[in-house]
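Visitor: below is the structure, and that's it, no one-letter string:
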């Protein structure tokens, strides 16, 4: 009934098929959307129409506006996650079928900054992290911390939202050391360009 792209072929040439057997799966060639899984413990924070931003793996430095279009009312019995569909609101988006993407969802309430537990160290009873300056050198930065979580700890004072910190190996670092910053995907980051 619609134009589309053959997403999957389930039979081979010369194969005998039965009446009603699926031969091709056709994906409608139109608007694209992203399918994600939401964790059970945080499902109540999400709602239909909530704005999000989407980063395609093929275009890592560009984010596209979107919103939550659909939330599954039931959890997947194996993964215990809830399926959600994200629709793009930015018009034509260069997303192809089967492509991977990252979805960023802004929390409604004010959430303190947090860092991995491995980023925090202490000296003489005072906690600090290693902050990376614009010239890629390290600076010992004192911080005030909140209640420790399982993997992260909130930073109440001492860091800004645009600060970059060393997440691992903090016990072997020293003041003024030159480093090469990378993000979570191990991509090199030019901090001087972000200032």
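Guide: Ah, there it is. Just so you know, these numbers come straight off a predicted model, no measurement behind them.
Visitor: switch to C-alpha atoms for all contacts and neighbour counts from now on
Guide: Fine.
Visitor: for the closest residue to residue 122 other than its chain neighbours, helix, strand, or coil?
Guide: Spatially, and ignoring its direct neighbours in sequence, residue 122 is nearest to residue 128 (5.9 Å; C-alpha to C-alpha, 6 or more residues apart in numbering). Recorded secondary structure, residue 128: strand (DSSP: H, G, I helix; E, B strand; the rest coil).
Visitor: and here's the other structure:
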């Protein structure tokens, strides 16, 4: 029998047939693939990355909640009472100064304007008639006065009787009264003409109010009326944001108001945008507290950021000092529902520890991981294991 020696690695095998050699070769390949860790043929497993929980001195802040509002907001209202025929702006529309925003039904006002014009014509005719009557009364008065003076002279010389003197005096007095009445008639007609003119002027002004125009460039924030609604003074039809920038109006409790001054830069978090804070500047502090909430209104100017709109919820961060905080890489935190855990390594053992996290701090230019604040569960100095796939 011929013997063949087969050497694989440090081992030496003998086979008496080709089939036996192939079987052993397959067996060795299977052992190499499914080798038990720790054997010479096993592949080296990757050791998970770790980091040390560090203690950092970070600014301590208090929060004040508020609402994003435009710096300048204009309420578009009607100056007259009329039905709305057309609204030419929608929420979010950009408008320019002089653009027609709302068109009202002014047919009734046009009728009033026509009636006022007719009243002016009638009053003008009455004024002409009153002036003619005054001219006639004044002419009669002149004749009655001349006759009275002549009769009085004759009466004083005894030429005419007392009765004739009395008749002349009565005619004189009546002519004088007619002049006064004619003058009153002229004044009344002129007053009526003036009132009719003012009515027409008011009607013309009201007709001009039939088209409501934008007083400045801006953006429509809200539309609060529809065609067919009744517009009247005091009812908001549109809300127009005429300022290009926004600000946060936050309510700051009285114990913190001493740390907020106009011109102070403060961090603002708009939750619907991201957790990264914006830098705003305090523009105004209302110098009076709300007696119910004991808070002051603080207005903080915000930078122009895409996606920032009026009405959004925001939080103003007010620094009150510094405090020690435990920080670990965000990749070390594992979350299942609302439970947060980290794996703490001690020697060769790993122990899961429940923690409560706070704010997240993005990695700087020299940093490797985003870091998260640990409010409870760690004291600092522990070695934590980063979750697989999160190491950078």
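Guide: That came in fine, so what should we check first? Just so it is clear, the structure is predicted and the values come from calculations on it, not from any experiment.
Visitor: quick check: the residue nearest to residue 122 of structure 1 touching residue 145?
Guide: No - in this structure residue 128 of structure 1 lies outside contact range of residue 145 using C-alpha atoms under 8 Å: 9.2 Å.
Visitor: any idea how far residue 69 of structure 2 is from residue 11 of structure 2?
Guide: Computed with C-alpha to C-alpha, to the nearest Å, the distance linking residue 11 of structure 2 and residue 69 of structure 2 is 81 Å.
Visitor: swap in residue 322 of structure 2?
Guide: Residue 322 of structure 2 sits at a distance of 31 Å from residue 69 of structure 2 (criterion: C-alpha to C-alpha).
Visitor: which of those two has more residues huddled nearby?
Guide: Comparing residue 322 of structure 2 with residue 69 by other C-alpha atoms under 10 Å, the one with more neighbours is residue 69, at 21 against 12.
Visitor: which residues are contacting stretch 8-22 of structure 1?
Guide: 23, 24, 25, 26 (C-alpha atoms under 8 Å, 6 or more residues apart in numbering).
Visitor: at 10 Å what do you get?
Guide: Residues from elsewhere that reach stretch 8-22 of structure 1 (C-alpha atoms under 10 Å, 6 or more residues apart in numbering): 23, 24, 25, 26, 27.
Visitor: so the third one: helix, strand or coil?
Guide: Under three-state DSSP, residue 25 of structure 1 falls in the strand class.
Visitor: aligned partner of the residue nearest to residue 122 of structure 1 in structure 2?
Guide: Under the alignment (TM-score structural alignment), residue 128 of structure 1 pairs with no residue of structure 2.
Visitor: is residue 128 of structure 1 in contact with residue 115, as I believe?
Guide: No - under the criterion of C-alpha atoms under 10 Å, residue 128 of structure 1 lies out of contact with residue 115, with a separation of 11.2 Å.
Visitor: name the residues contacting each of the two.
Guide: Contact criterion C-alpha under 10 Å, 6+ apart; residues shared by residue 128 of structure 1 and residue 115: residue 145.
Visitor: so the host helix or strand of residue 146 of structure 2 corresponds to what in structure 1?
Guide: For residue 146 of structure 2, the host element (DSSP states H and E) is helix 107-156. When structure 1 is aligned by TM-score structural alignment, helix 107-156 of structure 2 has no counterpart there.
Visitor: helices and strands around that helix, which ones?
Guide: Helix 107-156 of structure 2 sits against strand 82-87, helix 162-208, with contacts defined as 3 or more C-alpha pairs under 10 Å, 6 or more residues apart in numbering; DSSP states H and E.
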